[in-house]
Structure formats: C-alpha cells, structure tokens
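Enquirer: Structure for the following, please:
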Amino acid sequence: MRIPAPRELAELPYAHRLEPFTGPMERPGAYESVHFDGSVLEDAEGGRSLFSESAFSSAVFERGSFRRSRFDDVWLHGVRVVGTELADTTWLDAEFTAGVLAGVEAHDAELRRVVFHQCKLDSVNLRGATLREVVFVDCLLRDVDFGGAALTDVRFPGSTLERARFERARPTKVDLRDATALGIAAGLGDLGGATISTPQLFDLAPALAGHIGLIVEDDRDD
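Expert: Below you'll find the model as predicted:
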C-alpha cells in the first residue's frame, strides 16, 4: 500500500467548494463541503452527523460526543481532539496531519483508508474497532488500546509505540517493521500474523519469554 504525502488545503479536489462553518453544531447534522477553520467545539453534541468532503484546520474538539457519526473524505490539519467521544464512528478516506488525539473514546469505530501523519495519539481507546488500510506515519502512539480490534493492512512507518495494548486483537497483514520503537504493554501473544524485523524480535525477546513463562538465566550453580 502506497503512503500518500500530506496534502495542503488547496490540493483537495473539493477545496473550491468549501464554505465556512458558521455554527452552531446540529444533532444530527449534515455537513458537506464545510471548512471548520479554527473552530472551537466544546461540549458539542454532534452524534449521528455526516461530514463529507469537508476540512478541519486548527480546529479544537473538547469533550462532546460525535457517537455514530460518519466522516467521508475529510481532511484534518493541526486539529486537537481532547476527551471527545468518537465511539461507533465511521471514517473513510480521511487524512490527519499534525494533530493530537488525547483521552478519546473511539471503541467500535471503523476506519478505512485513513492516514495519520505526524500525529500524537495519547490514551485513545480503539477497543473492538475495525482498521483497514490504515497508516500511522511518524506518529507517537502512547497508551493506545487496540484490544479486540480487527487490523488489516495496517502499518506504522517511523512511528513510536509506547505501552500499546493488543489483547485479543485480530491482525492481518499488520506490518510493524518500520516502527521506530515497539513498546507493547499487553497482548504480545495476540499479534500472531503481524510482521516485525529481526532487531525488533531481539528487543521483544524478554517480553516474549515472560509471556510464555520461559526462564532466561545465564549463571549456573554447579
């Protein structure tokens, strides 16, 4: 899967149709060709909304809920999503660049053809989510929970994983070889089918040994 380069706003095929968001947020709402430029959405209730061919520039989502909303062909640059509920949302052909997601509840979400460029994901709950053709490029994933998630064609080039969790995950063609660091807090035994490099195998060896109960001991008492 080819990794597309980050795009500028003017490069979007629908850029000339974008209209500024004037608010307020509706529930449910339909937002087609809308530009959320610097919008601050605090405690917004946008559940079951549809966002299509829309752009988000330096917008802030703080708290609030967009549960069961759909995001089709959306572009997000410099966006902060903090303490927001994105559970059961659907994302198709989305691009996040230089964004922050912290304390986000995105369990049971569906992401397909989504790219994260230079983003920070901190304490993001993706339990039970479905990720297909998703790429994390030069990202930091800290305390991200993939427990029970189905991951297909997922890659992490240049990204750092810290205390990631994969209990009961279902990986298919997951490629971790280009990740700069693999900090896995739980679920090593559920990563069968994922691909790692030889150096990464050596780095994970102590944790793998602990997982299967293997005792590693060099000193002998004769």
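
Enquirer: C-alpha only now, for contacts and for neighbours.
Expert: Fine.

Enquirer: my read: residue 111 touches residue 90, true?
Expert: Yes - the criterion here is C-alpha atoms under 8 Å, and residue 111 meets it with residue 90 at 6.1 Å.

Enquirer: residue ranges for the helices of this structure, please.
Expert: 198-212 (DSSP state H).

Enquirer: What separation do you get for residue 118 and residue 101?
Expert: 12 Å (C-alpha to C-alpha, to the nearest Å).

Enquirer: Now do the contacts for residue 5.
Expert: Residues counted as contacts of residue 5 (C-alpha atoms under 8 Å, 6 or more residues apart in numbering): none.

Enquirer: To clarify, my last question referred to residue 150.
Expert: 128-131, 169-172.

Enquirer: How many residues are close by residue 94?
Expert: 22 (other C-alpha atoms under 10 Å).

Enquirer: Verify the stated contact: it with residue 113.
Expert: Yes - assessed by C-alpha under 8 Å, residue 94 is found in contact with residue 113 at 6.8 Å.

Enquirer: separation between residue 161 and residue 91?
Expert: On the measure of C-alpha to C-alpha, residue 161 and residue 91 end up 22 Å apart.

Enquirer: how about this one, so we can line them up?
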Amino acid sequence: MKFAKVVPESLTAGTFAEVYDDIDSMLRGKVVQNENAEKQRITHAIIETAVFERVKFTKSKLAKLELTDVIFKNCDFSNCDLTNATLYRVEFYDCKLVGANLEGAYLSQVLFDHCLLDLAGLNKLDVRKTQFVSCNLKDANFSDNNLRETELVDCDINNLMLYDTSLKNLDLSSCRFATLELESKTLRGLTVTEEQAAMLANSYLGVRIKY
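Expert: Reported below is the predicted structural model:
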C-alpha cells in the first residue's frame, strides 16, 4: 500500500545538511541520494515531501523528528535516536533500523517494507493505519503501545516483546515466531494459526494440546 503523497519527478536534488540552513530546521521538496549523514545531532527537524535513497543516518540523534510525505529507500537508521518522532504518510523500503529507538513516536499511515528492525525500541507508540510487510522484528521491544489498524504481514517476530499492549484485532497468522514475550491478559482478540495458538496456549495458559 502506498501512503506518501510524493511525485519524485517534481523534486530537486538536495542534501540532508540543508536542514541546518533553515531557521525552522526544515527540508522540503528534495531528493537526497548516496549520502553519509551519520552521527547527526538535531532536535525537531521537519522534513516534508522528500525522497531519501541510500542515505546513512547511523547513530544519529534525531529526537522529535517530523516527517510528512517522505520515502526512504535502502537507508540505514541503525542505533538512531528517533524518540518522540511524528511520522505521517511515510514509507520505508529495504531500510535498516536495527537498534533504533522510536519510543514515544506517533505513526499514522506508515509502511515498513522489507526492513530490518531487530532489537529496535518501539515502545509507547501511538500507531494508526501502519503496515510492517516482510520485516524482521526479532528481539524488538513493542510494548505499551496503542495499536489501531496495525498490520504485520509475513514478518519474523521471534522473541518480540509485547507487554502492556492490547493485541485485539492484530493478525499474526502470516508471521514467524517460536516464542513471544507478552501477557496472557492481552491475548484476547489476537488472530493466529492453529500451531501458533497451541504454542501460546502452552506457554501462557499451561494448556497442552494433543494432535
């Protein structure tokens, strides 16, 4: 599903460093490609109607980042501080967010497609109409979240932590996991396969199922 309202042909070439030149720390209408933007330090940067391709943000501190109508392709956000970010109509394709911290972020109409989010801190999120498609979320922390119209499709979520998060209307039947970290009280309304249900029943309800 497409969310970002971006026409790449209408954008001009730019660099992430331009965000420092604007009084409001804003970058708009740009295509940024093949850039090393590691270890940046900026609070409340605003990026609108932009495309980033093969940009490396590793270990950057981008707290309170605001993104609207932005597409990221093959970008690296590993170990980034993205706490309290606001993401509205944003798409990530083949991006790396291993160990990234998005605690307290607001996500609305966001797509993560073939992304690596292992060990990511995805806590205290307010999530609306967001999709994780063919992503890795192994050992990620996905706790204390408010999930509305959130989809996980064909993802590896082994050992994903889901504490203090209602799983009602969440469908994990296409996902892969041997174990999850959660509370039995949050299982009501969760959709899983028969095999997954047996595993969860054994782990959290002490029920043994014979076949």
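
Enquirer: Okay, and which of the contacts of residue 150 of structure 1 map to strands?
Expert: 130-131, 170-172 (DSSP state E).

Enquirer: Dump those residues to TSV, plus neighbour count and distance to residue 204 of structure 1.
Expert: Listed next are those as TSV, based on neighbours: other C-alpha atoms under 10 Å; distance: C-alpha to C-alpha, whole Å:
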residue	neighbour count	distance to residue 204 of structure 1
130	21	25
131	24	24
170	21	19
171	22	18
172	17	20
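
Enquirer: Tell me, how many residues neighbour the counterpart of residue 125 of structure 2 in structure 1?
Expert: Structural alignment places residue 125 of structure 2 opposite residue 149 in structure 1 (criterion: TM-score structural alignment). By other C-alpha under 10 Å, 23 other residues sit near residue 149 of structure 1.

Enquirer: Looking at structure 2, name the residue matched to residue 60 of structure 1.
Expert: Checking TM-score structural alignment: residue 60 of structure 1 goes with residue 36.

Enquirer: Skip the chain neighbours and tell me the closest residue to that match.
Expert: Excluding the flanking residues, the one nearest residue 36 of structure 2 by C-alpha to C-alpha, 6 or more residues apart in numbering is residue 56, at 4.9 Å.

Enquirer: got the contact list for the one you found?
Expert: 35-38, 75-77.

Enquirer: Residue 100 of structure 2 maps to what in structure 1?
Expert: Using TM-score structural alignment, residue 100 of structure 2 lines up with residue 124 in structure 1.

Enquirer: got a list of what that match touches?
Expert: Counted by C-alpha under 8 Å, 6+ apart, residue 124 of structure 1 has contacts 101-106, 143-145.

Enquirer: Out of these, list just those in strands.
Expert: Short answer: those in strands (DSSP E) are 101-102.

Enquirer: before we move on, back to that, the match of residue 125 of structure 2 contacts residue 129, correct?
Expert: Yes - the criterion here is C-alpha under 8 Å, and residue 149 of structure 1 meets it with residue 129 at 4.7 Å.

Enquirer: any common contacting residues for these two?
Expert: Here residue 149 of structure 1 and residue 129 have residue 108 as joint contacts, going by C-alpha under 8 Å, 6+ apart.

Enquirer: can you give me the strands for structure 2?
Expert: 12-13, 26-28, 30-36, 46-56, 66-73, 86-93, 106-113, 126-133, 146-153.

Enquirer: what packs against the third one?
Expert: For strand 30-36 of structure 2, the packing partners by 3 or more C-alpha pairs under 8 Å, 6 or more residues apart in numbering; DSSP states H and E come out as strand 12-13, strand 46-56.
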